[in-house]
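Colleague: Coordinates only, no sequence provided:
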């Protein structure tokens, strides 16, 4: 019976969730990798301030973060007005707005594993490369990144999984627009509200299987390399 439900389900929210997770993960890795490298070499005070700001989404309720993102991206918000000046619509209740919200909300899940990997590496490999005449760019791309690869992979897995499971922030900033902002978690909520428990059960089962696979891969990767020391932050959607 469950297979029948799975075959008749609308796959649009699933595809939209995967698209959002892929885009968010790629952009997060591009942003957080150089930031984590910079933080590794920063002073304790600078590192503490920057890390505290970057990890705020871990402790802020999704409704609070979503509310301020709505003000920021809405018609009267600074980013919303800038978007309109460039000839686009306001970013609230659009897929582009979901991407921005997801990047901010999943930021710690990408930053922490990469920063931990760089810090676990120590300075000796970089200093050895410097004595051989490697430039700062060479040291970063040919020494630091390959050594920190397990941490970067862990960051990618965590960011992807966290984006798939987002709910509170997504609901606040994106609403429930089919084909635009109605991702998997919103679809489950929608089915429950409509007392369509069979459909909600089928989608929830997919989420459970997906979460198990992600956690298995994460712990498997961590067991293979001491540098893949990702701290899995609490999820409070």
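Modeller: Here it is on my side, so go on. Just so it is clear, the model here is predicted, and its values are computed rather than measured.

Colleague: all contacts plus neighbour counts: C-alpha atoms, from now on.
Modeller: Fine.

Colleague: Buried residues, the helix or strand harbouring residue 13. List them.
Modeller: Taking DSSP states H and E as the definition, residue 13 sits inside helix 12-40. Judged by neighbour count using 16 or more other Cα atoms under 10 Å, the buried positions of helix 12-40 are 12-14, 16-22, 24-25, 28-29, 32-34, 36-37, 39-40.

Colleague: any idea how far residue 156 lies from residue 209?
Modeller: Distance, residue 156 to residue 209, using Cα to Cα, to the nearest Å: 18 Å.

Colleague: Neighbour count for the two, which is higher?
Modeller: Per other Cα atoms under 10 Å, whichever of residue 156 and residue 209 has more neighbours is residue 156, with 24 against 10.

Colleague: adding another structure so you can compare the two:
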């Protein structure tokens, strides 16, 4: 096996990747929790449209999603153009643009586990808590969140691991700027293109080990939660 050694640029690419995964996953969990709760309990007939939109990134080619995000966030786009008219920089080829693209691309991996977890909690226990005058926030944080912890854990790990391997959306929205928007997947591609397989192997192996470890942890913890739930 080839020895694992990382150049400073590869180390920076890993750092950008981890930072992107942490930030996008954290924001997604905060924003998706109320949306998933609504989606799990609403009886609105248009719910199917929302579900289709949330799931769309799963079937849409990443380059297509990245292309339209580039148009939206670029200097001539609605978001990027508005920002520039206000004296700010547009978001294309920036780390902020990466976060936005990553969040949209990973949206199904957070929404679906949370929605399923909220549906499984039911409403009976919340109705009992309401009769005891517990506020909606108290009910969510003391009842819903603990009951849905498996869903939160699964959503967090899937989103984080999915972000580690993003390529198409990232290259379209952020480009390949070392230290700013170059992530590990793009660095691997650059190494393969330059026939530097040893450097590509080092980065790829780190991502494989990390992704496998994350999935192993979530399966193990979910099994532990299930056993505890049955035993209690």
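Modeller: Arrived safely. What you see is a predicted model; the values in this text were computed from it and never measured.

Colleague: What's residue 28 of the first structure aligned with over in the second structure?
Modeller: Aligning on TM-score structural alignment places residue 28 of the first structure opposite residue 28 in the second structure.

Colleague: Kindly report the same for residue 212 of the first structure.
Modeller: In the second structure, residue 212 of the first structure lands on residue 212 (TM-score structural alignment).

Colleague: Its match: helix or strand, and which one exactly?
Modeller: helix 197-231.

Colleague: Going by contacts, tell me the helices and strands next to that helix.
Modeller: helix 149-164, helix 184-193 (3 or more Cα pairs under 8 Å, 6 or more residues apart in numbering; DSSP states H and E).

Colleague: wait, isn't the match of residue 28 of the first structure in contact with residue 105?
Modeller: No - Residue 28 of the second structure is beyond contact range of residue 105, at 10.8 Å (criterion: Cα atoms under 8 Å).

Colleague: For residue 197 of the second structure, which non-adjacent residue is closest in space?
Modeller: Sequence neighbours aside, residue 191 is the residue nearest to residue 197 of the second structure in space, at 6.4 Å (criterion: Cα to Cα, 6 or more residues apart in numbering).

Colleague: Report how many residues lie close to the one you found.
Modeller: 17.

Colleague: likewise the one 5 residues further on?
Modeller: When neighbours are counted by other Cα under 10 Å, residue 196 of the second structure registers 13.

Colleague: picking up where we left off before, ok, now which ones touch the residue nearest to residue 197 of the second structure?
Modeller: Going by Cα atoms under 8 Å, 6 or more residues apart in numbering, residue 191 of the second structure touches 197, 199-200.

Colleague: any idea how far residue 174 of the second structure is from it?
Modeller: Residue 191 of the second structure is 18 Å from residue 174 of the second structure, by Cα to Cα.

Colleague: same check, this time on residue 111 of the second structure
Modeller: Distance, residue 111 of the second structure to residue 174 of the second structure, using Cα to Cα: 24 Å.

Colleague: For these two, work out which one has more neighbours and name it.
Modeller: residue 111 (28 against 24).

Colleague: returning to that earlier point: with the second structure superposed, average distance for the helix or strand just after the helix holding residue 13 of the first structure?
Modeller: Toward the C-terminus, helix 12-40 of the first structure is succeeded by helix 44-54 as the next helix or strand (DSSP H and E). Its matched residues in the second structure lie on average 2.1 Å from helix 44-54 of the first structure after superposition (mean Cα distance after the TM-score superposition for the first structure).

Colleague: Check which residues of whichever helix or strand comes after helix 44-54 of the first structure are buried.
Modeller: Counting by DSSP H and E, the next helix or strand C-terminal to helix 44-54 of the first structure is helix 56-59. The neighbour-count criterion (16+ other Cα under 10 Å) identifies 57-58 as the buried residues of helix 56-59 of the first structure.

Colleague: Report the central residue of the second structure.
Modeller: Residue closest to the mean C-alpha point of the second structure, counted by Cα atoms, centre = their mean, is residue 159 at 3.4 Å.

Colleague: before we move on, back to that, state the distance from the match of residue 28 of the first structure to residue 34 of the second structure.
Modeller: In terms of Cα to Cα, residue 28 of the second structure sits 11 Å off from residue 34 of the second structure.

Colleague: okay, the angle between the helix holding residue 13 of the first structure and helix 184-193?
Modeller: Relative orientation of helix 12-40 of the first structure versus helix 184-193 (axes from the mean of the first three to the mean of the last three Cα atoms, to 10 degrees): 140 degrees.

Colleague: other SSEs contacting helix 12-40 of the first structure?
Modeller: Packing partners of helix 12-40 of the first structure (3+ Cα pairs under 8 Å, 6+ apart): helix 44-54, helix 95-121, helix 149-165, helix 184-193.

Colleague: out of the ones you listed, nearest to residue 1 of the first structure?
Modeller: helix 184-193 (17.5 Å; Cα to Cα).

Colleague: Look up the average distance of that closest one to its aligned counterpart in the second structure.
Modeller: Mean deviation for helix 184-193 of the first structure: 0.5 Å (mean Cα distance after the TM-score superposition for the first structure).

Colleague: go on, stretch 99-106 of the first structure?
Modeller: Looks like 0.4 Å for stretch 99-106 of the first structure (mean Cα distance after the TM-score superposition for the first structure).
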